[in-house]
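Asker: what's the 3D shape of this:
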Amino acid sequence: MALGERGGWDKSESRYCGVETDFNDDMPHLLSFNLSSGGFDFVVASLMDPNYRPSLMEKDIGGGSHVLSFAGSDLVLSPSQWSSHVVGKISSWIDLDSEDEILRMDSETTLKQEISWASHLSLQACLLPSPKGASCANYARCVNQILQSLNNMQLWLRIPLVKNDDDTMDFIPSGDSWELWNSFRLLCEHHSQLSVALDVLSSLPSANSLGRWLGEPVRAAIIHTDSFLTNARGYPCLSRRHQKLITGFLNHSIQVVISGKLNQWCSQCELGFCFRPYWY
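Answerer: This next block holds a predicted model:
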């Protein structure tokens, strides 16, 4: 899948860089700022106010509140803008395998609502949040159910690319994030519209661990700003291992997404252009 508008040449030879953004109900400004000033090709944007909870909305109905907290109207952008320049970001708080019954129910309702809205907008892809733990059966069940009736939209499951001994991955058997992905896609019956968005952090796994992803349907690499170093001239750069990894991703038509807070050396209007050297 290729986002952006690059002219008439083969899209498989194009290079695309997007940016992950916070929720903003002024989608035209968000898109214009990041594409025109930031040098990005697309945005990964939340489709719903992060404070929205179905259970809270039900309590407010008695007070006359019937409007869902979506990101504005579908008419604020043209159909081609939605399709070519926006990837929907599903709310990160959802946890369909939580022990809290209300959270589970809210999560499933919200996931289905957001995917339905994204489908209505004719988005090409939506970014699903990472599973919250090793047990992701209910999350996978719901995603698989959605996939059975989904149009051509792709679902990107966010998976952290971490070291096997990383303490943050204690909940994953064998400490390998690939195992988490493998379990999830098995529960989704290897559906062709389910793919991976790898969270690339400042520390990378071993070469062998990275190699396991070469045969997987990786659609995006999410690069966090804290992965950047500062070179001798004060400009942002990546380590040689990160450069090699990103170059490999780009050569396989995997799109890059910049995520995280901006560092002191890089303003928002410069960040998209920082990656252009990796395009060639």
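
Asker: could you use CA atoms for every contact and neighbour count after this?
Answerer: Noted.

Asker: so Ser127 is in which element?
Answerer: No, residue 127 isn't Ser; it's Leu. strand 125-128 (DSSP states H and E).

Asker: and Phe184, by the same measure?
Answerer: helix 177-187.

Asker: show me which residues of the strand holding Leu127 are buried.
Answerer: Under the neighbour-count criterion of 16 or more other Cα atoms under 10 Å, strand 125-128 has 125-128 buried.

Asker: adding distance to Gln243, write those out as a markdown table.
Answerer: Below are those laid out as a markdown table (distance: Cα to Cα, whole Å):
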| residue | distance to Gln243 |
| --- | --- |
| Ala125 | 26 |
| Cys126 | 26 |
| Leu127 | 24 |
| Leu128 | 26 |
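
Asker: for those residues, which one is nearest Leu103?
Answerer: Leu103 has its nearest neighbour among the buried residues of strand 125-128 in Leu128, at 16.8 Å by Cα to Cα.

Asker: so that closest one touches Lys89, yeah?
Answerer: Yes: in this structure, Leu128 is within contact of Lys89 by Cα atoms under 8 Å, at 6.6 Å.

Asker: longest helix of the chain, counting residues only.
Answerer: helix 101-120 (DSSP state H).

Asker: ok, back up a step: which of the buried residues of strand 125-128 sits closest to Ile102?
Answerer: Distance to Ile102, by Cα to Cα, is smallest for Leu128 among those, at 20.1 Å.

Asker: so which bits of the helix or strand hosting Leu56 are buried?
Answerer: Element membership for Leu56 (DSSP H and E) is helix 54-60. Residues 54, 57 are the ones in helix 54-60 that count as buried (16+ other Cα under 10 Å).

Asker: let's compare: structure for the following, please.
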Amino acid sequence: MQIEKARELGLCYGVRRAVEMLRDASQKYGSLQTLGPLAHNRVLLQELECQGVTTVDSPEKLTGPVVVVPAHGIAPDIMDLLRERGFATVDTTCPNVAKAQSIASDMAQDGLTIVIYGDSQHSEVRGLLGWAREKGVASLDPCTLPFIGDSSASQKVGIISQTTQRAESFASFVQQVCGAVLATSREVRIVNTLCDATRRRQAAAAELARTVDAMVVIGGRNSANTRRLAETCAGLVETYLIETAEELDAALLRSKTRIGLTAGASTPDSSIEQVECRLRRL
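Answerer: Down below sits the predicted model:
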């Protein structure tokens, strides 16, 4: 069996930067709490917990005095609340997410209704909605947008994306929204806020998937970018999404001669190494 790894896979710059910042902070401050998971990967969070880093899901559960802002970022009102309560913060927000937050804020100040292409329950998108203030709405389906079909509304619309979405899906969404609002809108402003590292990983995975008998995608099932990777590969070849090496199904893979391997942007190096090692033993 031949194992081929995608030319780009695993921890992206933003998550790797966040992990390094957190490790430095834990050496300085000792035990730390993150307000929400640093990133959506169970193995990564377990590794951080061994270093004294734990996760809480609301400001009320913070014990302080230092709180870590996760890579997905948070809404500005939450950041203000932390400061008001006297917490020191270690802000690991991914630079790409921070840029999207700034764009959302600028659009809100310019009076645009901000459409965010993304999962409204995802932590990054909830943060972006906060930066959009009361002017934002998030959706993966243009038909659910409240102003679609309202011919009486004079619109100024801005469109951005959750950074980990697929470029093709965002383009289709933009086309549908523009088709619905151009007739009644005085301005439609579109900004590509997709993460280039995510795009490159998806392209590398697709390139590899076309040349192998099966793809194994490693990452958290609650990770948006990992799910996009799996969707990209599944459209091209038999694909398996796993979180750990123990989930590999030997019976399904032993008949394959070439297996491709890729991993989400929050998947630690240790997970990739363990999966590759187990595959080579099949």
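
Asker: need the TM-score from the superposition.
Answerer: The TM-score (TM-score structural alignment, normalised by the length of structure 1) is 0.31; 153 aligned residues with a Cα RMSD of 6.6 Å.

Asker: before we move on, back to that, what is the helix holding Phe184 of structure 1 packed up against?
Answerer: Where contact means 3 or more Cα pairs under 8 Å, 6 or more residues apart in numbering; DSSP states H and E, helix 177-187 of structure 1 is packed against helix 137-148, strand 154-161.

Asker: most packed of these?
Answerer: Comparing those by mean neighbour count (mean count of other Cα atoms under 10 Å), strand 154-161 ranks first with a mean of 23.

Asker: packing partners of it?
Answerer: Counting by 3+ Cα pairs under 8 Å, 6+ apart, strand 154-161 of structure 1 packs on strand 125-128, helix 177-187, strand 194-200.

Asker: any chance of JSON lines for the ones you listed, columns distance to Cys142 of structure 1?
Answerer: As requested, these are exported to JSON lines (distance: least, Cα to Cα, whole Å):
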{"stretch": "strand 125-128", "distance to Cys142 of structure 1": "12"}
{"stretch": "helix 177-187", "distance to Cys142 of structure 1": "10"}
{"stretch": "strand 194-200", "distance to Cys142 of structure 1": "13"}
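
Asker: out of those, which comes closest to Arg240 of structure 1?
Answerer: Across these (criterion: Cα to Cα), the nearest stretch is strand 194-200, sitting at 14.0 Å.

Asker: tell me the angle that closest one makes with strand 154-161.
Answerer: 30 degrees (axes from the mean of the first three to the mean of the last three Cα atoms, to 10 degrees).

Asker: for Leu31 of structure 1, which of the helices and strands packed on strand 154-161 of structure 1 is the nearest?
Answerer: Evaluated with Cα to Cα, those place strand 125-128 nearest to Leu31 of structure 1, the distance being 16.3 Å.

Asker: Gln255 of structure 1 and Ile223 touch, don't they?
Answerer: No: between Gln255 of structure 1 and Ile223 there is no contact, the gap being 10.5 Å when judged by Cα under 8 Å.

Asker: all strands for structure 2, in order.
Answerer: Assigned by DSSP state E, the strands in structure 2 fall at 2-5, 32-35, 53-56, 66-69, 88-91, 113-117, 136-139, 155-161, 185-190, 214-218, 239-242, 258-263.

Asker: list the buried ones in the fifth one?
Answerer: So that's strand 88-91 of structure 2. For strand 88-91 of structure 2, by 16+ other Cα under 10 Å, it's 89-91.

Asker: so what's Cys17 of structure 1 closest to, chain neighbours aside?
Answerer: In space, and not counting its chain neighbours, Cys17 of structure 1 is closest to Val256: 4.7 Å by Cα to Cα, 6 or more residues apart in numbering.

Asker: ok, the one you found to Asp199 of structure 1 distance?
Answerer: 10 Å (Cα to Cα, to the nearest Å).

Asker: just Ser259 of structure 1 next, same as before
Answerer: For Ser259 of structure 1 relative to Asp199 of structure 1 (Cα to Cα), the value is 9 Å.

Asker: what of Asp106 of structure 1?
Answerer: In this view, Asp106 of structure 1 and Asp199 of structure 1 are 25 Å apart by Cα to Cα.

Asker: before we move on, what about Ile246 of structure 1?
Answerer: Applying Cα to Cα to Ile246 of structure 1 and Asp199 of structure 1 gives a distance of 12 Å.

Asker: number of nearby residues for Ser83 of structure 1?
Answerer: Neighbour count of Ser83 of structure 1, defined by other Cα atoms under 10 Å: 20.

Asker: that one - that's part of a helix, no?
Answerer: Yes: per DSSP: H, G, I helix; E, B strand; the rest coil, Ser83 of structure 1 lies within a helix segment.

Asker: give the intersection of the neighbour lists for Ile246 and Asp199 of structure 1.
Answerer: Counting by Cα atoms under 8 Å, 6 or more residues apart in numbering, the shared contacts of Ile246 of structure 1 and Asp199 are Ala221.

Asker: circling back to that earlier point, of Val256 and Asp199 of structure 1, who's got more company?
Answerer: Val256 (23 against 20).

Asker: all helices of structure 2, in order?
Answerer: Using DSSP H, the helices of structure 2 run over 13-29, 42-49, 76-84, 95-109, 123-131, 167-181, 196-209, 224-234, 250-253, 269-281.

Asker: still on that earlier bit, mind listing the shared neighbours of Val256 and Asp199 of structure 1?
Answerer: Contact criterion Cα under 8 Å, 6+ apart; residues shared by Val256 of structure 1 and Asp199: 221-223.

Asker: neighbour-wise, which of those residues leads?
Answerer: Going by other Cα under 10 Å, Ala221 tops these with 26 neighbours.

Asker: how about the secondary structure of it?
Answerer: strand.

Asker: how close does it get to Ser84 of structure 1?
Answerer: As defined by Cα to Cα, Ala221 of structure 1 lies at a distance of 18 Å from Ser84 of structure 1.

Asker: now do Phe184 of structure 1
Answerer: Taking Cα to Cα, one finds Phe184 of structure 1 at 28 Å from Ser84 of structure 1.

Asker: Phe274 of structure 1 - how many residues pack around it?
Answerer: One correction, residue 274 of structure 1 is Cys, not Phe. Neighbour count for Cys274 of structure 1, taken as other Cα under 10 Å: 14.

Asker: just checking, it touches Pro236?
Answerer: Yes: the criterion here is Cα under 8 Å, and Cys274 of structure 1 meets it with Pro236 at 7.4 Å.
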